[in-house]
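K.L.:
Fold the following.
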Amino acid sequence: MKKILLLMLTLLLTIGISMPQVQAKANDFKLGNEVLLEKYAHLIDGKRVGLITNQTGVNSQGKSTISVLAEYPNATLTALYSPEHGIDGKAKAGAYVESTTHPTLKIPIYSLYGSTRMPSAKMLANVDVLLFDLQDIGARSYTYISTLNYCMVAAKQNNKTIVVLDRPNPLGGLIVDGPVLEDKFKTFVGVDNLPMTHGMTAGELGQFFNRKIGANLQVVPMEGYTRNMIYQDTGLRWVQSSPVMPDLQSVFGYNATGLGEGTGIFQADAFKWIGGKGIDSKKYATLMNNAKLPGVTFIAEKRGSAGGVRLKITDYRTFNPAKTGIYALTYAHSLNKFKVPKSGKTIVMFDKIMGTNKIGLYLSQGLSPQQIEAKYAPQLNKFKEERKKYLIYQ
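P.N.:
Predicted coordinates for the structure are as follows:
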């Protein structure tokens, strides 16, 4: 009897000790913008600070980095820089955004999606150090990382330090897929030799970009972040990053449904549906479901005259957006034989998004999605090896 009581007491003590430790671990996660003032304040103390940000630049309590820096007594916030969609994230995709003045701080908000996409020497004249605090969505064609790249180039040219306040990749750090961008197809929707889904944080991307730029780059890392974490693991509330990116379903669906530029295959309902005219929804759903893609099922759904499927993500950890997107586009082509856009003297948007003209060629040849995957696999595997040099988190 005494042995049983002793065992029970030991078990209770173990539970009592371990539970708070688990809770403490869950609370250990910190964003780069929170770690900045705790451990890296020397990077901005006594400096004039420029901040590249928008409405996503908030800490875990939802307070904007603009406000935090404006209240910080040891540095002076002198300029703001906004990416595509503007400082409040409300401008439509591709819409010209004017530079303006912050209504209360009375400092300039320089638009990096207006007359220029790279800060000019004049825009940087009153700044000693640039901070980058934007929430990316983990896709090569999302332009916030292009803004980071361009700002790194400007920092190099103007002898400024640039500091990335790191944030999570919402898709996690394990899924890496899709064709790797070729140099010829570098644009603002594909700024470097990345696959569609790169599995890197902004800080890691900064280190990757810097292999060619050579800027004075500093990364303020997150704490308590690991590669296997998706956004849902961080405890953070998703802040709508752009007009059609309201929630995490949209973030995960972006590369899966948004690759059909110029083909007539389109996304709807904020990247949760894909389809087009001349497609039989039931046949499309059958093809997609029979592919047994990880973490997702497909529901036949017609939208007006277009047939298509709605994505139902069943496992956000294993779901592979880029792979899903290649399959969705290839099977759509097998059903309605859409005309594949082709680049000539000018590069069409389809090839810019793909980062290559080869996917269009493979579609025209009638290759299966499995064959297309095999075609881009060698370059993808090379990238995965190269990427290891720039990773911050285990």
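
K.L.:
When you work out contacts or count neighbours from here on, use the C-alpha atoms and nothing else.
P.N.:
Fine.

K.L.:
who's in contact with the longest helix along the chain?
P.N.:
Identified as the longest helix of the chain according to DSSP state H is helix 2-26. The contact list for helix 2-26, computed with CA atoms under 8 Å, 6 or more residues apart in numbering, reads residue 224.

K.L.:
buried residues in that helix?
P.N.:
Within helix 2-26, no residue counts as buried by 16 or more other CA atoms under 10 Å.

K.L.:
Same check on stretch 219-237?
P.N.:
Result for stretch 219-237 [16+ other CA under 10 Å]: buried residues 219-222, 225-227, 229-231, 234, 236.

K.L.:
Please provide the structure for the following sequence as well, for comparison with the first:
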Amino acid sequence: MNKVVLGIERLEESIIRNASIGLVCNHASYNSEFCHLIEVVRKYGGDIRVVFSPEHGLYGVSYAGEKVSSYYDKDFNVDVYSLYGESKAPPTDLLRSLDFLIYDLQDVGVRWYTYISTLYYSVSSSSKAGIPLIVLDRPNPINGVIIEGPILEERFRSFVGIAPIPVRYGLTVGELAKYYSSVLGLGGDVRVIQLEGWKRSLWYDDTGLDWIPPSPNIPTWETAIVYTGTCLLEGTNLSEGRGTTVPFFILGAPWINAKRLSRELNKLKLLGVFFRLVYFRPYYSKYLEKYVVVCTYIS
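P.N.:
Below you'll find the predicted structure:
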């Protein structure tokens, strides 16, 4: 297996040295040697003026939907501006003081994952500020071939549905940034540091790369596969498994007849999937500290 080379690993020192830079990154913005983007930029002589953090914060510890505050980070010695608090977009007046903005967040390939909304506003704000946006590309973990689900209708647009794209859109973050810029008309100077060795047919376990959970409830790359469907349960009174060690792999509620539900779902004969009865007690989210009867599936 040939290892895919990440965009962060193809970032050239000559671009970075002596430049005033803003970063959009989090705890998963590492290269294959586990050197963080902040460390890489400083090693190359860049002046990091501000770090913009997405949902879950710079260290990925805030719960889904929890507002994150801006602050000064003593570990990295940098100002951290939250893009999941009072504002969702990098302020243009701040961006105008920079030479360029660098975006490096691992996506999961699903429309309602909010990092691509942060990408949308990064493209928009950098365009308005008149500075380049450099996107360090990362693989789409659920491959770049399969496209599924309806295109978002404008009337349902929100931060968990920022653009008219399918649920599973089959693009890398670099390709999506270009799509936002050119097709959706956000404009700007979007520069993508492309992957090397990535093919559209690759799933994440084909890349040779280590998986760093990009958010608290995507602990494994396989979670991204089931998240495509079971995250839809968030809008119901069923638990989607948040508050367990296997989020999105289980579904249910205290009042559900999981044995019957499992039996009915197995009658569908879904390829590679088997449903079974389990019990769990969430440590946060829906049905906190209550025993939940659920069914789970194994592929």
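
K.L.:
if we can go back for a sec, roughly how far is the longest helix of structure 1 from the heart of the chain?
P.N.:
Averaging C-alpha positions (CA atoms, centre = their mean, to the nearest Å) puts helix 2-26 of structure 1 41 Å from its chain's average.

K.L.:
ok, which stretches of the stretch 1-150 of structure 1 are helices?
P.N.:
Counting by DSSP state H, counting those that start in this stretch, the stretch 1-150 of structure 1 has helices at residues 2-26, 32-39, 65-71, 121-124, 144-157.

K.L.:
I'd like the ones you listed as CSV, with distance to residue 305 of structure 1 appended.
P.N.:
Below are these laid out as CSV (distance: least, CA to CA, whole Å):
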stretch, distance to residue 305 of structure 1
helix 2-26, 48
helix 32-39, 47
helix 65-71, 45
helix 121-124, 49
helix 144-157, 34
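
K.L.:
Next, the contact list for residue 220 of structure 2, please.
P.N.:
Per CA under 8 Å, 6+ apart, neighbours of residue 220 of structure 2: 211-213.

K.L.:
scratch that, residue 11 of structure 2
P.N.:
By CA under 8 Å, 6+ apart, the contact list for residue 11 of structure 2 reads 136, 193.

K.L.:
Can you give me the separation between the aligned residue in structure 1 for it and residue 203 of structure 1?
P.N.:
If you follow residue 11 of structure 2 across to structure 1 using TM-score structural alignment, you land on residue 36. Remark: distance between residue 36 of structure 1 and residue 203 of structure 1 (CA to CA, to the nearest Å) = 13 Å.

K.L.:
list residues touching both of the two?
P.N.:
Both residue 36 of structure 1 and residue 203 are in contact with 165, 220, where contact means CA under 8 Å, 6+ apart.

K.L.:
Excluding sequence neighbours, find me the nearest residue to residue 78 of structure 2.
P.N.:
Distance criterion CA to CA, 6 or more residues apart in numbering; nearest residue to residue 78 of structure 2, sequence neighbours excluded, is residue 72 at 5.9 Å.

K.L.:
Give the burial count for that neighbour, as a bare number.
P.N.:
Number of residues near residue 72 of structure 2 (other CA atoms under 10 Å) recorded here: 13.

K.L.:
just checking, it touches residue 80?
P.N.:
Yes. Residue 72 of structure 2 is within contact range of residue 80, at 5.8 Å (criterion: CA atoms under 8 Å).

K.L.:
rewinding a little: out of the helices of the stretch 1-150 of structure 1, flag the one nearest residue 89 of structure 1.
P.N.:
Residue 89 of structure 1 lies closest to helix 144-157 among those, at 11.3 Å (CA to CA).
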